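[1] Using only what follows, build the 3D model:
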Amino acid sequence: MVLKAFFPTCCASADSGLLVGRWVPGQSSAVILAVVHFPFIPIQVKEFLAQVQKASQICRERGTRLWSCKATYHQMSNTPDTPTEDQVMLIFYDQRKLLLSWLHPPPVLPDCQIGDTPASTGGLADIFDTVARSEVLFRNDQFDEGPVRLSHWQSEGVEASILVELAKRASGPVCLLLASLLSLVSAASACRLWKLWPLSFIRSKLSTCEQLQHRLKHLSLIFSTEKAQSPMQLMRKANTLASVLLDVALGLLLLSWLHSNNRIGQLANALVPVADRVAEELQHLLQWLMGAPAGLKMNRALDQVLGRFFLYHIHLWISYIHLMSPFIEHILWHVGLSACLGLTVALSIFSDIIALLTFHIYCFYVYGARLYCLKIYGLSSLWRLFRGKKWNVLRQRVDSCSYDLDQLFIGTLLFTILVFLLPTTALYYLVFTLLRLLVITVQGLIHLLVDLINSLPLYSLGLRLCRPYRLAAGVKFRVLEKEAGRPLRLLMQINPLPYNHVVHTYRLPSCGCHPKHSWGTLCRKLFFGELIYPWRQREDKQD
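    You can find the predicted model right below:
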């Protein structure tokens, strides 16, 4: 049988003493936690050590800093006085790193270096748990107060300062006060007034409302007075705090940039000319469509009706922009102040502003899509009429049906009219769909940036970068000494968790507007003229 003795490297300098640890019977392992030094050894301790020495012995070799270990036991057989010696492996480990680390499920790691032997986490959970539970013994540290001294990694001094202790004591009342204020804000946001139809519809479609509600949940989690029940909850709270701090810092940088050199006034002065330029380009586009675009033969009457209808919408929109032009600078100034709440809030407001400024493009897209969808479904229904079939609404399937001569004549006439009007409608639908997709792409990039700031586990990534041993994916063993007749000495080192596994494990939930459909479904909707929205409904979101 092979016995494994885990020995802390910080105790290797101790000459002698009583070893404090735990025996793990399921793995035939002994985990040494500390060495107790006595100025004198009582008689009872001497007798106990004499009994223990008959079965096993861990001692330090003379002239070296390495320790040696051997274990013997007496077999219960015909020759009970014949001792049998077991094979022993002495494994040295860094007690501080092992105490602060958290063992994760084993990911797929690259090949280890030559001389290193990887180990699975299946048999290491008890070792990590034993060292983690020994933290109470080290914090009490009652042995150092008297003549008895305890050798372990904290004997040189506890890592703390008076500022940290004062911050810990003051954080309790502050968090309690802020948690009470946040609960009042949450109660106000959950009022029935916001559930009325106009307000509920606007609230569900504006990205700013979604982001503010998401940040309110983050702040409630940060200032919650409830103690974390698991390391995962503690890590999520730390990641949330880091995400909020980074968001606010970036928002303050944006605010300082906007208010320097009167950039808000410059943006306000440039907004109206840009709107006029966009409207002028749209008018040129509509006039091109009302002629002979790319040499195509269009239906003259329908082309003129659609072109004048869209030109009238552009005229209304430009009149509205000029009416609001005296108040644009004040609006932008107040919007810039929202950057104090974070860069994500400012980006969400910017996305909503883009949606409002391109509302006429959205109207064009809706008109064109509805008209095109109506003709596509009309043609498909009339095509079934020619084949002697119809759509059964109750059973949701296509059934056979017999038509008389009048129905076939009217169906043929309508089919011919729709076929000849389809190219004109399809051209308008294609142009305005491309413009709408351009706006959705810009909003999608903004939402991706907001989602990145909301969900990126910054604290975990910083911990992986600065202290990689804190997030352990397993261990590897390096051979220190291997000689015949002497115990095998190994050094246990921690394998850090890869960065992609850190992001996957500790990624925070976000309120990003992810696409609800696949590319195939999106192409099908575009072909049949179904409306495409850049947002997801509240009930479709996944945490």
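[2] drop to CA atoms for contacts and neighbour counts, all remaining ones
    Fine.
[3] now the strands for the stretch 201-350 of the chain?
    Applying DSSP state E, counting those that start in this stretch to the stretch 201-350 of the chain gives no strands.
[4] can you pull out the helices in it?
    Along the stretch 201-350 of the chain, the segments classed as helices by DSSP state H, counting those that start in this stretch run 207-222, 231-258, 263-290, 300-324, 328-337, 343-357.
[5] Then the stretch 1-150 of the chain?
    Under DSSP H, counting those that start in this stretch, the stretch 1-150 of the chain gives helices at 43-55, 95-100, 125-133, 135-140.
[6] quick check: longest helix of this structure.
    Ranked by residue count, the top helix of the chain under DSSP state H comes out as helix 405-455.
[7] circling back: quick one: which of the helices of the stretch 201-350 of the chain is nearest Val35?
    Comparison of these against Val35 by CA to CA identifies helix 231-258 as nearest, at 28.9 Å.
[8] which helices and strands does the longest helix of the chain pack with?
    helix 231-258, helix 300-324, helix 343-357, helix 359-386 (3 or more CA pairs under 8 Å, 6 or more residues apart in numbering; DSSP states H and E).
[9] One more sequence to fold, the one below, so I can look at both together:
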Amino acid sequence: MNWITEKSVLIRTVEAKLLLMRTFSFTRLLALDVAISLYIWNVWAPDWNDNVDSFWKQTSHVADNLNGTINWLRDNPAGLKLNTPVNETLAWFFSYHIYLWTTFIGFLRYDVFYRYVTNSLVFGLSTFSSMIYDLSQIFFLHFNCFDAYATKLCYLCYYTLTVLWSLVRGKKHNPLRERMDTITLDTRQQFLATSLFVILLFILPTVFVYFVVFRSLRLAVSAIQTVIYFFATWPFQIFALQKYLVRKYSGKPIAEETSDSPAT
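    The predicted structure follows:
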């Protein structure tokens, strides 16, 4: 429960609003926040059914585009001669993960759920954006998983290659003394180490291509979430900027700002 409280932007935003509610300057920002959200709600609410249908069409487009990306990687893009068995295995794995994600998202397809999200506009644009940000963590979960899988696999190949390269040269890392020791391998050990090194060396480009593609997708998703996070926290950022400017140019202590509060 504590983990959810720490990670949820919506909960942290509501708690911060309740904490700063007595400050008059922040109350004005909240009034502006609610005014903007009510305007958006009046524009958005009449076209509710169209907006829901458009959302699910975009969700289907995301899944189709992801499957298209996987098929593009499967066809050796840009003339790259990827390792066919590894490429097919990774493509099948990620395609199945997309299927699981679309099945999971289908459980959220309830009218009451989206009514609840839309009605959150009544409490301000920042509250609505906070809820959208938390939902985006679920909606874009597959992008994070793809990037995590590709990163772990790429790192594993790179680390194993470095170990095998040292082993082929007759070196071995000594973790106790933090140094490279010299070792002697017999013919079978040398053959096995060299074979594994060559195999991983030819597999690494395929894994690296998947890593680059999914890392790019995750960075694009992170950029979108950064924009949403800005709208979720903009009253606090403006309030902090006002405090900073007052303290820097007028020398007014921060505590004096609360003297304008109606509670005092």
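[10] Overlay them and tell me the TM-score.
    Comparison of the two superposed chains (TM-score structural alignment, normalised by the length of structure 2) gives a TM-score of 0.82, and 251 aligned residues with a CA RMSD of 2.8 Å.
[11] Any buried residues in whichever helix or strand comes after the longest helix of structure 1, and which?
    Moving toward the C-terminus from helix 405-455 of structure 1, the next helix or strand (DSSP states H and E) is helix 458-466. The neighbour-count check on helix 458-466 of structure 1 (16 or more other CA atoms under 10 Å) flags Leu458, Tyr459, Ser460, Leu461, Arg464 as buried.
[12] ok now do the second one, which residues does it touch?
    Tyr459 of structure 1 is in contact with Met235, Ala238, Asn239, Ala242, counting by CA atoms under 8 Å, 6 or more residues apart in numbering.
[13] ok, the first one - contacts?
    Going by CA under 8 Å, 6+ apart, Met235 of structure 1 touches Tyr459, Ser460, Tyr506.
[14] And these, which is closest to Leu199 of structure 1?
    Tyr506 (34.8 Å).
[15] Count the residues that sit near the closest residue to that closest one other than its chain neighbours.
    In space, and not counting its chain neighbours, Tyr506 of structure 1 is closest to Pro457: 5.9 Å by CA to CA, 6 or more residues apart in numbering. By other CA atoms under 10 Å, the residues close to Pro457 of structure 1 number 25.
[16] on that earlier part again, columns distance to Trp288 of structure 1 on top of the helices and strands packed on helix 405-455 of structure 1, output as a markdown table?
    Formatted as a markdown table, these follow (distance: least, CA to CA, whole Å):
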| stretch | distance to Trp288 of structure 1 |
| --- | --- |
| helix 231-258 | 39 |
| helix 300-324 | 9 |
| helix 343-357 | 23 |
| helix 359-386 | 16 |
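[17] and Val475 of structure 1, which of those is closest to it?
    helix 231-258 (19.6 Å).
[18] Give me the distance between that closest one and the centre of its chain.
    The chain centroid and the centroid of helix 231-258 of structure 1 are separated by 13 Å under CA atoms, centre = their mean, to the nearest Å.
[19] And stretch 72-92 of structure 2, by the same measure?
    Remark: stretch 72-92 of structure 2 is offset 25 Å from the chain centroid, using CA atoms, centre = their mean.
[20] So which bit of structure 1 is that stretch matched to?
    Counting by TM-score structural alignment, stretch 72-92 of structure 2 falls onto residues 288-308 of structure 1.
[21] Residues contacting that stretch from elsewhere in the structure, which ones?
    Leu286, Gln287, Phe420, Leu421, Pro423, Thr424, Tyr428.
[22] Counting neighbours, which of those residues comes out on top?
    Tyr428 (23 neighbours).
[23] In structure 2, what residue corresponds to that one?
    Using TM-score structural alignment, Tyr428 of structure 1 sits opposite Tyr210 in structure 2.
[24] With Arg277 of structure 1 instead?
    Looks like Arg277 of structure 1 aligns to His61 there (TM-score structural alignment).
[25] Could you report the neighbour count for that match?
    12.
[26] ok, now how distant is it from Leu196 of structure 2?
    Going from His61 of structure 2 to Leu196 of structure 2 by CA to CA, to the nearest Å gives 41 Å.
[27] so which of the helices and strands packed on helix 405-455 of structure 1 gets nearest Ser207 of structure 1?
    helix 343-357 (5.3 Å).
[28] which residue numbers in structure 2 go with the closest one?
    Against structure 2, helix 343-357 of structure 1 falls on residues 125-139 (TM-score structural alignment).
[29] and for that stretch, what are the contacting residues?
    By CA under 8 Å, 6+ apart, stretch 125-139 of structure 2 touches 8-10, 13-14, 33-34, 36-37, 105, 117-118, 120-121, 225, 228-229, 231-235.
[30] picking up where we left off before, out of the buried residues of helix 458-466 of structure 1, which comes closest to Trp67 of structure 1?
    Of the buried residues of helix 458-466 of structure 1, the one sitting nearest to Trp67 of structure 1 (CA to CA) turns out to be Arg464, at 32.3 Å.
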